[in-house]
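1. Prediction below, plus the sequence it came from.
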Amino acid sequence: MKRTRVLPVTCLVATMLSACAAPPPPPLASSATAAPQAEQPTAAPAAGQKDLLDIIKERGVMRVSTDANYAPQSYFDEKTKTWTGFDIDVAYEVGRRLGVKVEFVTPDWSAITAGNWAGRWDVSIGSMTITPERQKVLDFTPPYYYTAAQFGVRADLKDAIQDLSDLEGKTVCVGESTVYEQYLNGTLEMEGEVIPPPKNAKVATVKTDLECIQSMQAGRKDYDAVLTAANVLADAIKKGAPVVTLGPTVFADRVGISIDKAAQPNAKFLAALSKIVEDMHADGTLSAISKKYYDGFDLTKLTK
């Protein structure tokens, strides 16, 4: 990956963590990074086959894959036995507009990104970054929000690790099968600007990014740093996690709702989901949900 200028979203975390009045600018749109349009499924339905949308409506329930431990996007509150978070609210609103109930399931992230869901769930509304590799097995709506990848280091190492180059030989924790793991391993395919990863960093994977930070909160020294979404890191620091941000954000995430390419036919379902995303952008619903969970910041728009 070639070196490029620092992303405009560098101030995303800084603004969230400071008293600055201006909201954090999301990634810049450009000819190279314009938000993708809804994808077009390639397989035509056989005669008499029902589209996935029809099956869901007949069932009356849309099964949504999510993560029970990925605040502020999604988490399950054991005390109240309720789901909460940005993605959760988005999923409920999508279900409302489709006229069906929403049921959440929690497969491993690696199973979601691999495709071939075999009907175990219908859709992923779970902060999935759109990448060319994932588009081989999944169909995506246009982005419903935007974030950026941000390094954080253990607070006790903030004097020793002050730059991305200081991560050479250090252990960086990431969620498995995430774009963050791919970035560190040098296999990430991503539109837009990408700052090269630190050399020779040791990559440690866990089920979900937040486990990295929770390990640091527990006082463990397994990991020197974490790479996750800027908004996840900001939320954890706000809640007292012993982590500090490191350097600029390193690439921008365009986050879409996804469905399994193998769940054919699905053209009506994808079109319905894409229309709902577009409508939720247009009527301000996505902005309102973003502001609810991200300290008043609207992460649903690109800066032109």
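-> That came in fine, so what should we check first?
2. When you work out contacts or count neighbours from here on, use the C-alpha atoms and nothing else.
-> Fine.
3. Which parts of the chain are helices?
-> Here the chain has its helices, by DSSP state H, at 11-17, 52-59, 86-98, 109-113, 179-185, 209-217, 230-238, 267-282, 285-293.
4. center of the chain, which residue is that?
-> Among the residues of the chain, the one closest to the centroid is Ser127, at 2.9 Å (CA atoms, centre = their mean).
5. and that one, what does it touch?
-> Gln73, Asp87, Val255, Gly256, Ile257 (CA atoms under 8 Å, 6 or more residues apart in numbering).
6. The second one touches Gln73, doesn't it?
-> Yep, that's Asp87 we're talking about. Yes: between Asp87 and Gln73 there is a contact under CA atoms under 8 Å: 5.1 Å.
7. Give me the more crowded residue out of these two.
-> Neighbour count, other CA atoms under 10 Å: between Asp87 and Gln73, Asp87 has more, with 27 against 24.
8. and here's the other structure:
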Amino acid sequence: MRKGLLLILIVMLAVVTAACGSSDDSSDGNNSNKDKSSASSKWSSLKEKGKIVVGTSGTLFPASYHPEDSDQLTGYDVEVMKEAASRLDLDVEFKEYGVDGLLAAMKSGRIDAVINDMEVTKDRQKEFAFSTPYKYSYSTMIVRQSDLSGIHSLEDLDGKVHGGGATTVFSKIAEHFGAKTKTYGNVTNDVYLRDVENGRTDFIINDYYLQTLALKAMPDIKVQLHPDLKFHQTESAIVMPKDADTLKQKIDATIKEMRDDGTLTKISKKFFGGKDASKKPEEDIREIKGLDL
């Protein structure tokens, strides 16, 4: 039996890719031809196999998880990927990794793409290709019900303890404001929430939609969303190898088609309590200055 309730999103440190040469020189022209071949080879390989292998955590409710008493993988991200693959005439095979291992698995060639509520960031874009976003959101934080963990603004995070993944955007935000991060492995959501409740940590920064539903799933734990703090607007997308240009074009066109015909909205409302996460939020979201994400 597996429970799919975990609040981890990941950020891997990116390395700068080599710049492309000019096409004026004959050798550079050969490189250009190789680049074009590389850009299409990934897609050609997938079409030949008839299958795309996609990495996900399987523990991120409600994006990628196993319902209680079931081994069936589902969630907003999973169903979006299934539909996109179907429209591309591909079977989809999901492989599950801890969130800190997803991008490494793709770099090593064990998987073809990643979908796990993965935020588009400048650092990641240096090393990976991202599809057009299929989800828009922003960050909030979970705090103790009794005293809001003594937090009334982001500046109050100084000296507090944040529960999260070591390489996440959310930990970067917490540490930017002076907090320390207590890290976890691939554990379920109740571990995070109870640590806030009992004071081992003070808060958890994460996605608004994910946190809202996680709290509804465990109402006995004495924590809540902070009533006033909304910050760091986000976009989530499918991650692919940097040189998979043709695959990216195919997936981009498919995501647009799914948005235009209402499929993204339909899937979102199923998993996000009737809310449409496929559209940009209208709330006033604080931008965090001085932190390049």
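-> Perfect, I can see it now. Bear in mind that the values here come from a model prediction, so they are computed numbers and not experimental data.
9. Quick TM-score on the pair, please.
-> The TM-score (TM-score structural alignment, normalised by the length of the second structure) is 0.76; 248 aligned residues with a CA RMSD of 2.7 Å.
10. Now list whatever residues contact both of Asp87 and Gln73 of the first structure.
-> Here Asp87 of the first structure and Gln73 share the contacting residues Gly126, Ser127, scored by CA under 8 Å, 6+ apart.
11. which residue in the second structure lines up with the residue nearest to the centre of the first structure?
-> By TM-score structural alignment, Ser127 of the first structure lines up with Asp117 in the second structure.
12. From Lys172 of the second structure, how far off is its match?
-> Applying CA to CA, to the nearest Å, the value for Asp117 of the second structure to Lys172 of the second structure is 17 Å.
13. same deal with Asp112 of the second structure?
-> 27 Å.
14. got it, and Ser108 of the second structure?
-> Distance from Ser108 of the second structure to Lys172 of the second structure, by CA to CA: 26 Å.
15. more neighbours, those two?
-> Between Ser108 of the second structure and Lys172, counted using other CA under 10 Å, Lys172 has the larger neighbour count: 20 against 9.
16. Counterpart of that one over in the first structure?
-> Lys172 of the second structure maps onto Gln182 in the first structure, by TM-score structural alignment.
17. And for Gln233 of the second structure?
-> Checking TM-score structural alignment: Gln233 of the second structure goes with Ala252.
18. Its match contacts Tyr146, correct?
-> Yes: the pair Ala252 of the first structure / Tyr146 is scored as a contact, 7.4 Å apart, by CA under 8 Å.
19. ok, those two, which is more surrounded?
-> Higher neighbour count among Ala252 of the first structure and Tyr146: Ala252, with 27 against 23, using other CA under 10 Å.
20. And the more buried one, how far from Ile130 of the first structure?
-> 10 Å.
21. now do Trp109 of the first structure
-> 14 Å.
22. Neighbour count: the two, which is higher?
-> Ile130 (26 against 19).
23. before we move on, back to that, what's the closest of the helices of the first structure to Asn69 of the first structure?
-> helix 209-217 (6.8 Å; CA to CA).
24. helices or strands next to that closest one in the packing?
-> strand 69-70, strand 171-175, strand 225-229 (3 or more CA pairs under 8 Å, 6 or more residues apart in numbering; DSSP states H and E).
25. which residues touch that helix?
-> Helix 209-217 of the first structure has contacts (CA under 8 Å, 6+ apart) with 69-71, 154, 173-175, 206, 222-223, 226-228, 232, 236, 241-243.
26. Which of the residues you listed are buried? Put it as a ChimeraX command.
-> Provided next is the ChimeraX selection string for whichever of the contacts of helix 209-217 of the first structure are buried by 16 or more other CA atoms under 10 Å:
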select :69,70,71,154,173,174,175,223,226,227,228,232,236,241,242,243
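27. Tell me the counterpart residues of the longest strand belonging to the second structure in the first structure, please.
-> Looking across the second structure with DSSP state E, the single longest strand is strand 135-144. On the first structure, the counterpart of strand 135-144 of the second structure by TM-score structural alignment is residues 145-154.
28. gap between that stretch and the chain center?
-> Relative to its chain's centre, stretch 145-154 of the first structure lies at 10 Å (CA atoms, centre = their mean, to the nearest Å).
29. check the fit of it onto the second structure and give the mean distance.
-> Stretch 145-154 of the first structure, aligned to the second structure and superposed, deviates on average by 1.0 Å (mean CA distance after the TM-score superposition for the first structure).
30. Looks like Pro62 of the second structure contacts Lys270 (just checking).
-> No: applying CA under 8 Å, one finds Pro62 of the second structure not in contact with Lys270, separated by 9.9 Å.
31. And these two? Which one has more around it.
-> Set side by side, Pro62 of the second structure and Lys270 show more neighbours around Pro62, with 28 against 14, by other CA under 10 Å.
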